[in-house]
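1. What follows is a predicted structure for the sequence shown.
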Amino acid sequence: MAAPADNRLPTGESSITIVSIAYFFCVICSYYVIKPIRGSLALELGSENIPILNIFSMISLILGNAAYSWIVGKYKRDIFIPFITRFFVLCLIGFWVIFTFVIPLGGETAPSSALSSAAITAVAPIAEAHEPAYAGVPTVETSAVQPRPALAAVKVLLISTYYLWVNFFALMAVSMFWSFMNDVFSVEQGRRLYAIIGYGGLVGGLAGSALTSLLVRHIGTSNLFIVAIILLYPSIWCMKFIHKNHYRPEGVVDEDNKPVVPAHPPRPWDGFLSVCKNPILICMALEMFLYTFSSTMFFQQLNRLIESEIGSDVNRKTQFIAGIYGRINIVSLFAQFFVTRLIMMLANPIYGLLLLNLIQIAGTFLTMFNPSLTVVSWIMIIRYALNYSTGRALRELVYIPLDREAKYQGKGFVDTVVFRAGDGLSSIILIGGLGFYSYGTWIDYSIQVAMLIQFYVIIKTAGLYGQRLKPADASDTAPVPAS
């Protein structure tokens, strides 16, 4: 459908777009409230133990995605999306109870090395407490005071559980939102509207980070869970409104509300099979894997620097990490307006993913020569900002012309299992590398190799998308879910 001459959205499309923006805002704003908590609590276990958590996260995502694939294959979207969202809300209530009454979160906490040694069977340390810091950064002297072993073990277990849950929530909630959007909009609409809808997430991230920074000193870290609950629940209302009223261009048959009749009973491994039989999904899986592999390697360096320079105050670490995410979203707002809009005008916008690739290559080279907290923080801010504003919108375009199985189950597998597989493999490499070499330029070289491979994968993905784009543009219709 061509855009109207006055460049205004059709009435039905306009209302759905506004509610979609609000939906994305609710999801991302709530996530950016609980995300800094995850970062600060994870550092309680020691930055050297975070790779182990990422490995467990990868394993848990395999199980979580299997359950998600089964649910999606059995129920319609107006049933499973609200159900999963309410499940997340109940989990947040549980974490508020845990971190308020079971292990209250205070300002000063026990040193990470003490926690690791007290619960070595739960999370085995992968480095000595006093191993050399990264590139000249002094190590943090640890206290001789040891917490009670039983209490420390419970604390390690609960913090680890929360870390794994946030990783699952982050991937599943966002992936589910975009799968829904890809089911509602056509290819032509996606190119016009995804940059606009993306503002909901960017403003949500900025608001969530600001709320966390402003409120954590007044209400404490644990009460931020209540804030996240209040922000997340309205997303259910937004989803139901879009499902009941979503706009279709004239002449397009609305098939989305019809019951799904799969060719076979739903299976937990349908997401994996959907990826394996589709070349473009294989490329998307490789691109996502290499992105998360390099991100985890780079982010581990930031964790070490935060731990070394800030210390053990949970509120200070939460505030600092929230500040980073706040800057990410400020930069994202500008990138969304200038960069994303320009790339969407290209005949094949998927080539725009090369911009993120080149920035990571350049940023890694800079880190090799100046590995300070300021430099590493700003490289991460720029790269993540472009990924949230431009990279996310470009990746979602790939899924629009695909069938329902690819949109929900295949995409869900890529966004969760493959995403965490990149985390997991990079974490295994970090565990082995830190055991022999400590922190150093070998991490940067590993990132560069991954980025060179990703460069080729992006070009291949853009070529496959271009082949699908021609028939999609010719028909100028929204894709119909597989029956």
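-> The structure has been received and is ready for your questions. Residues are numbered from 1 along each chain as shown.
2. C-alpha only now, for contacts and for neighbours.
-> Will do.
3. OK, contacts around residue 332?
-> 202, 385-386, 388-389 (C-alpha atoms under 8 Å, 6 or more residues apart in numbering).
4. go again using 10 Å as the cut-off
-> By C-alpha atoms under 10 Å, 6 or more residues apart in numbering, the contact set of residue 332 is 198-199, 201-203, 205-206, 326, 338-340, 381-390.
5. Emit the PyMOL select command for whichever of those are buried.
-> To isolate the buried members of the contacts of residue 332 in PyMOL, using 16 or more other C-alpha atoms under 10 Å:
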select buried, resi 198+199+201+202+203+205+206+326+339+340+381+382+383+384+385+386+387+388+389+390
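6. among the contacts of residue 332, which are in helices?
-> The helices, defined by DSSP state H, take in 198-199, 201-203, 205-206, 326, 381-386 from those.
7. Can you add distance to residue 276 and give those residues back as CSV?
-> Converted to CSV, those look like this (distance: C-alpha to C-alpha, whole Å):
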residue, distance to residue 276
198, 29
199, 33
201, 30
202, 32
203, 36
205, 33
206, 37
326, 37
381, 33
382, 33
383, 29
384, 28
385, 31
386, 29
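8. Nearest to residue 70, out of the residues you listed: which one, please.
-> residue 201 (27.7 Å; C-alpha to C-alpha).
9. any idea how far that closest one lies from residue 32?
-> 10 Å (C-alpha to C-alpha, to the nearest Å).
10. which residues do the two both contact?
-> With C-alpha under 10 Å, 6+ apart, residue 201 and residue 32 have common neighbours residue 207.
11. Going by distance to residue 158, which of the ones in helices among the contacts of residue 332 wins?
-> Distances from residue 158 to these, taken by C-alpha to C-alpha, are shortest for residue 205, at 25.6 Å.
12. putting a second one here so we can go through both:
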Amino acid sequence: MAHAPDFTQRSALTRLLSRLFNVVPHEAPAVGAGLLMFFLLFAGYFMLRPIRETMGVTGGVDNLQWLFTGTFVATLIVLPLFGWIASKVSRRRILPWVFGAVVASLLAFGLALLARPDDVWLARGFYIWVSVINLLLISLAWSVLADVLASSEAKRLFALIASGASLGGLAGPLLTTVLVGSLGHGGLMLLSAVLMGASGATALWLHQWRDAHPLPEGGVSTAEQRRAPLGGNPFAGATEVFKSPYLAGIALFVLLLATVTTFLYFEQAKLVEQLFPDREQQTRVFGTIDTVVQALAILSQLFITGRIAQRLGVGVLLVAVPLVMAAGFLWLALAPVFGVFVVVMVARRAGEYAFVRPGREMLYTMVPPGQKYKAKNFIDTVVYRGGDALSGWVKRALDVLAEHPAAAMLIGTGVALAWAMTGLALGRQHRRRERAATS
């Protein structure tokens, strides 16, 4: 009897937290593991992101389109290697294999930059490699979630779990800002590799949790299915996209997202190079922007996004940010100054993390397992980086040829509106697939 008040208090706290975060009690361990997976991954990546931006500026802003093209080519080389791994090892082992290979590569880069910190070609190589692996690792982490959570669970939990990414994205830039002076770029890379390696270990636990808590009504793969390899050939992801109108729509959505991002990214690099000539100062500026973005995103992910998806559907998440970006591009066309740019960039990135990314990942809960890994990875890497490369050259041409610098921003407005229309169509298709699966 003496312990009854404590038990009652714990039960009341559990109910309060369940209502506050929209989580069923037995889901709490999976949410915790997902949060940890994304926290470690994004803390490690966002320690590298300010360094990557600095390396990009080091090679010259006028050469960024070449770095984007190099990233696209490197992605085309890496994708068949990923496809081979995904075809040969069990689904629950794909992430640990890929994460392990990436950690080894980061350790090598860290040691090389400790030995040769001013090597321009090493800086360019690092920029390209981080641009390849960041999409690969993030896409794969989301693939695991789409594999172990059903669509009904994803609507409630994806954004909440994504807050771990925002927490990691908040911690990473802070660590970079504080430690860059003492550890240098090479030391930060070594620490980042350790965090990413720890992130890879949590994916295995998520599969074990799903094994212990199967859904009675189905909706996700069984434990035996997740222990089996996907099979097929290393290029199956690309062919699946071309055969499926639903996946092709997601690819178009990502292509337009990449174009909007690239237009803003080039403006960021140009303005930062002009205003902040010192490399460490540039790293701190990039880190500060990242910190503000993650702080705003996490509040939405914790309390808003899941409820919007559950009550209004995925389409709202996919349309809101593109419409805001259309207005933002118009604002930049009228007032192309650093302060306005920072507001628009922060709105885009915070909105992407809080709304667009969770909504986009929810789309994959309604596709077969092979598409969750192979086709999704093709879209998230090759399509995204292809959009980067193409829009990078378009933006560079506009900067060189256009008589008015606002031309690129006006084109960006049109792209953002097309992005919104694509998101609206995808939301409707996702709703139809859910209804068909339920019936």
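-> Perfect, I can see it now. Not measured: the values here are computed from a predicted model.
13. Quick check: TM-score for this pair?
-> Scored by TM-score structural alignment, normalised by the length of the second structure, the superposition of the two chains gives a TM-score of 0.90; 418 aligned residues with a C-alpha RMSD of 2.0 Å.
14. sorry, back to before: closest to residue 239 of the first structure among the ones in helices among the contacts of residue 332 of the first structure?
-> Distances from residue 239 of the first structure to these, taken by C-alpha to C-alpha, are shortest for residue 201, at 15.0 Å.
15. What's the closest one aligned with over in the second structure?
-> Using TM-score structural alignment as the criterion, the counterpart of residue 201 of the first structure in the second structure is residue 165.
16. And residue 250 of the first structure, by the same measure?
-> In the second structure, residue 250 of the first structure lands on residue 216 (TM-score structural alignment).
17. Check the secondary structure at that match for me.
-> Recorded secondary structure, residue 216 of the second structure: coil (DSSP: H, G, I helix; E, B strand; the rest coil).
18. roughly how far apart are the closest residue to residue 118 of the first structure other than its chain neighbours and residue 155 of the first structure?
-> Distances taken as C-alpha to C-alpha, 6 or more residues apart in numbering place residue 149 nearest to residue 118 of the first structure, at 5.1 Å, with adjacent residues excluded. Distance of residue 149 of the first structure to residue 155 of the first structure, computed by C-alpha to C-alpha: 10 Å.
19. Which of the two has more residues huddled nearby?
-> Each of residue 149 of the first structure and residue 155 had its neighbours counted (other C-alpha atoms under 10 Å), and the higher figure belongs to residue 155 (21 against 15).
20. Please give me every residue in contact with that one.
-> Counted by C-alpha under 10 Å, 6+ apart, residue 155 of the first structure has contacts 44-45, 98-99, 102-104, 115, 119, 149, 161.
21. next one: the one helix or strand it maps to to chain centre, how far?
-> If you go by DSSP states H and E, residue 155 of the first structure is part of helix 149-184. Centroid separation for helix 149-184 of the first structure versus its chain: 10 Å, with C-alpha atoms, centre = their mean, to the nearest Å.
22. Which residues belonging to that helix are considered buried?
-> 152-153, 155-156, 158-160, 162-184.
23. what does residue 82 of the first structure align to in the second structure?
-> Looks like residue 82 of the first structure aligns to residue 96 there (TM-score structural alignment).
24. err, residue 112 of the first structure, not the other one
-> Checking with TM-score structural alignment, residue 112 of the first structure has no match.
25. Am I right that residue 112 of the first structure is in contact with residue 45?
-> Yes - because the distance of 4.8 Å satisfies C-alpha atoms under 10 Å, residue 112 of the first structure is recorded as touching residue 45.
26. circling back to that earlier point, return the member of the contacts of residue 155 of the first structure nearest to residue 89 of the first structure.
-> Using C-alpha to C-alpha, those come closest to residue 89 of the first structure at residue 98, 14.4 Å.
27. so where does the nearest residue to that closest one once chain neighbours are set aside fall, helix or strand?
-> Using C-alpha to C-alpha, 6+ apart and skipping residues adjacent in sequence, the residue nearest residue 98 of the first structure is residue 104, 7.6 Å away. Counting by DSSP H and E, no helix or strand carries residue 104 of the first structure.
28. For residue 104 of the first structure, list the residues it contacts.
-> For residue 104 of the first structure, the contact set (C-alpha under 10 Å, 6+ apart) comprises 96-98, 155, 220-222.
29. Repeat that for residue 388 of the second structure.
-> 65, 67-69, 71-72, 255-263, 265, 382, 394.
30. Go through the residues you listed and flag which are in helices.
-> Per DSSP H, the subset of those in helices is 65, 67-69, 71-72, 255-263, 265, 394.
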